[in-house]
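J.: build the 3D model from these lines:
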Amino acid sequence: SNAIFISDVIKNYYLNTYSFKSFTTIYDTVEYDSAIDHPRKFMEDGICRLLIAGFISEGKGQRDAIEATKILHQKFKIELTVCGQGNEEYVNSLIPEQAKNYIFYKGYQNNLAPYRQNSDIALVCSRMEALGRVTIESMYYENLVIGADSGCTPFLIKDHETGFLYRSGDPSDLAKKIEFAIQNNDLIDEIKAKAKNYSIKEFARDISSQILNVYQDSLINK
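T.: So this is what the prediction gives:
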C-alpha cells in the first residue's frame, strides 16, 4: 500500500507499526490573512508579551508556559495571555491569585489576530503536536516562536534560526530560552524574518499537484 502523511512525526509513528510500498510527507497548506500585519516591535514598550493558544489540557503544556512566566516575573516585566477552550478549571488552577495581574486567561477566541499583533513571543508547549499549525501561523504573523522539543515542533523550528526549542515539560528551561530572547533582542528580527519566509515557502503553496503526482505514480507502479 501507499501512504501520504501530513507530518514527519505522524509518518514516523506509523512506520514503526506498519509497512508501506511507498510513502511521502506532504504538509497541509496553511491559509494566511495577508491583511493582518504585525506592527509591534519586539518588546517595544519594555514588556515581554507572551501568547499560548490552543486546546486547554495537560498535554498542551499550559503549565510550562505559566510556570516559566512566574519564574521570569521576578526579573522582567512580562505578561502571558492564554487562549483556548477546554478544561477551564484546570488552567485556572494553575494561575495563583497573585499572578492574575500578569497572567491572563481569555478562553476560546475565534479571532487570534489581535492577540498575535500584541504579542512578542508565541509559546508552543504541546508534548505531541501532530502538524504544528499554531507554530506555522505564529511564524507567518511574526511572533518569535519558542516550542517544545517533542512531537512535530522540532521538525518545524530550527533552533536559533527560525525560533527556539526547549526541553518539553521543563518550565525552567523554557524560562531560560525566553530570557535569552529578552537579553538578545538584537537577534530577534532576523530570526522572525527567516521564520516568516519559511512559513510562506513551505506552507502557503498549492499541494494538489504533489498529491496528484503521488496518486499517478501509485497507479503506474501498481
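J.: CA only for contacts and neighbour counts going forward, please
T.: Fine.
J.: so which residues of this structure form strands?
T.: Under the criterion DSSP state E, the chain contains strands at 2-5, 22-25, 48-53, 78-83, 103-107, 121-124, 144-148, 164-166.
J.: between the fourth one and strand 103-107, how many degrees?
T.: Between strand 78-83 and strand 103-107, the angle comes out at 20 degrees (axes from the mean of the first three to the mean of the last three C-alpha atoms, to 10 degrees).
J.: now strand 78-83 against strand 48-53, angle please.
T.: Using the same axes, to 10 degrees: strand 78-83 against strand 48-53 is 20 degrees.
J.: what residues are up against the closest residue to G163 other than its chain neighbours?
T.: Leaving aside its chain neighbours, G163 sits nearest to V145 (5.0 Å; criterion: C-alpha to C-alpha, 6 or more residues apart in numbering). By C-alpha atoms under 8 Å, 6 or more residues apart in numbering, the residues touching V145 are I121, A122, L123, V124, T135, S138, M139, T162, G163, F164.
J.: reformat the residues you listed as CSV; add distance to D8 and neighbour count.
T.: As requested, these are exported to CSV (distance: C-alpha to C-alpha, whole Å; neighbours: other C-alpha atoms under 10 Å):
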residue, distance to D8, neighbour count
I121, 25, 26
A122, 22, 26
L123, 21, 29
V124, 18, 29
T135, 15, 25
S138, 20, 22
M139, 19, 27
T162, 18, 24
G163, 19, 26
F164, 19, 23
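J.: here is a second sequence; please produce its structure as well for comparison:
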Amino acid sequence: MINIGLISHASRLHGAERMLLNLALLLLETEKFSVKIFMPEMDDSGLYSECKKYGIEAESIPFNIWYIFFDRANENEFKQRKELIRIRTKEFDKIIRNNNIDIFINNTLTNIIPYMSIIKFNIPIITWVHGILDGFVVPNGDLDFRLLLDRVCMSLSSSVICNSIWTEKYFHEYSKNMTVIYNWTNEPKNIDNVDKENIFVCLNSLHHLKGIYKLINACKILKNRGYSFKLLLYGNDLSDMIEQLKEEIEKSDLSENVILKGVTSNIESVYNNSSILVQPSYIESFGMTIIEAMSYGNAVISSRSGGPEEIINHNVDGLLVDRFSPEDLAEKMMYLLDNKDEAIRMGREGRKSYVNKFSSKVASSKFIDVITKTHNSFSGYTNEQMIIYDMLKYIF
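T.: Here you go, the predicted structure:
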C-alpha cells in the first residue's frame, strides 16, 4: 500500500480541485493506495464538503499567497511574503512529521511551500500542471520571477504530469520526466436522449478570457438572422463583470435568449437539458466541459484555444472556430441549428471519443504507472536538485 498525499492550492471546487478529487476517488478504487487530501481553509463547502461526502481523509494546511502574484519590485511586500513563507513552511513541516506519506502530488504551479518543506524529508513530489498562468492570463506581478519558480518546482519534482500536449510543449524544456495525462470525467449515471432543440449551454467563469462577450456577440448575429434559440450560461463571477454582462444582454435584446444561471454542481441536469455545448475561451489548457458534454452525447463547439484542438476532431466529433471571431462562432452555431442530424451524429462520435480517450479507466492506468514508477525508482534527490533547493532557501 502506497500512501499518497494530494496537495490542493485552494479549497474551492473549480476545475483543478475537481480533478484532484477525481484522482483521489480513482486511486482509492484500486485499493493499492491510501489517499489524504491536504487543503487550506477547510470548511463545510467546496472541496472539503466533497471529501466528507465520499469519505476521503482530509487535513487543513496553512495558506500562503500564490507565487504567481509575487512582485519583487515592491520590496516591502516581497519581504513580508518571504517571511510568511518561512513561517508557513515550518507549519507544513509539522504536518509532514505527523503523516506517513510516501509520495506527494502537488496540484498546480502556484505554491512554493510544499517544495520548501517536503524535500527536507526526502519524500518524492509529483507536480500536476493544469495549465499556463502566463502574462496573458495573469498580467500582474513579476512574470520572469514567476516563470523561474515554475521551473524550480518542476526541476525539484520526480515526475511532472501535464493535462495536455499543449501545456507540455510550453514547459517541456524544464523537466525530463514529463507525462501527458488528459483530464477525465466519470461515466454519466443517466443520459437523457430526448431531443432538446435549439438549447446551447456554456459553463465558464464569467471572465473576459473565457470569451463570454464574444459568445454574446455571436448570439446577436443569430438573433438578427431570425433564429429561435436559448443559451444557458452557467458560471461564477470572478471579475465583477456580472452587471456589465446583464446590461449587455438587455441592450442586445437577448433577455429571452441568454439566461444567466449562476453556479451549479449538477452537471447531469445541465447536459441532459441542453443539446450543444459552446466553449468560447481565448485560452484553454484542456477543456473539461468539452469532455463532459461528449460523455452525455452532446454536440460541442469550441474556440481553437490550445487544449480543445487535442479533444475535438473538427467536423467529426465537434466543431472548432477561430478564437477571435464571433462571426465564425455564430456560423457554426447556425450550422448545427440548421443541420440537426449533423449535431446528433457529432454527439454520437463525441461519446465514442470520451470512452476511448477521456474516461476514468484510461486515466487510471496512466496515473498508476507514473506513481508506481516514481515510488519504485526514487532514491533521494540528486546533487543538482539540492543545489536548486539551496538556492530556493536563499531566495526565501
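J.: so which of the contacts of V145 of the first structure is the closest to K11 of the first structure?
T.: Taking C-alpha to C-alpha as the measure, K11 of the first structure lies nearest T135 of the contacts of V145 of the first structure, at 18.8 Å.
J.: which residues in the first structure form helices?
T.: In the first structure, the segments counted as helices under DSSP state H are 8-15, 62-72, 88-94, 113-117, 133-140, 153-156, 171-183, 188-203, 208-220.
J.: how about those helices in JSON lines, adding distance to Y27 of the first structure?
T.: JSON lines is the format used below for those (distance: least, C-alpha to C-alpha, whole Å):
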{"stretch": "helix 8-15", "distance to Y27 of the first structure": "9"}
{"stretch": "helix 62-72", "distance to Y27 of the first structure": "26"}
{"stretch": "helix 88-94", "distance to Y27 of the first structure": "31"}
{"stretch": "helix 113-117", "distance to Y27 of the first structure": "23"}
{"stretch": "helix 133-140", "distance to Y27 of the first structure": "10"}
{"stretch": "helix 153-156", "distance to Y27 of the first structure": "11"}
{"stretch": "helix 171-183", "distance to Y27 of the first structure": "27"}
{"stretch": "helix 188-203", "distance to Y27 of the first structure": "7"}
{"stretch": "helix 208-220", "distance to Y27 of the first structure": "10"}
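J.: for I78 of the first structure, see how far away the most centrally placed residue in the first structure is.
T.: Geometric centre of the first structure, nearest residue: T135, 2.8 Å, by C-alpha atoms, centre = their mean. Distance of T135 of the first structure to I78 of the first structure, given as C-alpha to C-alpha, to the nearest Å: 21 Å.
J.: thinking again about what came up before, who's in contact with whichever residue in the second structure pairs up with the residue nearest to the centre of the first structure?
T.: Aligned by TM-score structural alignment, T135 of the first structure pairs with I290 of the second structure. Counting by C-alpha under 8 Å, 6+ apart, I290 of the second structure touches L277, Q279, V300, S302, P308, I311.
J.: looking at those, which is nearest I85 of the second structure?
T.: Checking the contacts of I290 of the second structure against I85 of the second structure by C-alpha to C-alpha gives P308 as the nearest, at 36.2 Å.
J.: Provide a list of residues in contact with the equivalent of that closest one over in the first structure.
T.: Under the alignment (TM-score structural alignment), P308 of the second structure pairs with T153 in the first structure. By C-alpha under 8 Å, 6+ apart, the contact list for T153 of the first structure reads V124, E129, G132, T135, G147.
J.: got CSV for the contacts of I290 of the second structure, with distance to K373 of the second structure too?
T.: Compiled in CSV, the contacts of I290 of the second structure are given as follows (distance: C-alpha to C-alpha, whole Å):
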residue, distance to K373 of the second structure
L277, 38
Q279, 36
V300, 36
S302, 36
P308, 29
I311, 27
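J.: from those, which is closest to I387 of the second structure?
T.: Using C-alpha to C-alpha, P308 comes nearest to I387 of the second structure of those, at 38.2 Å.
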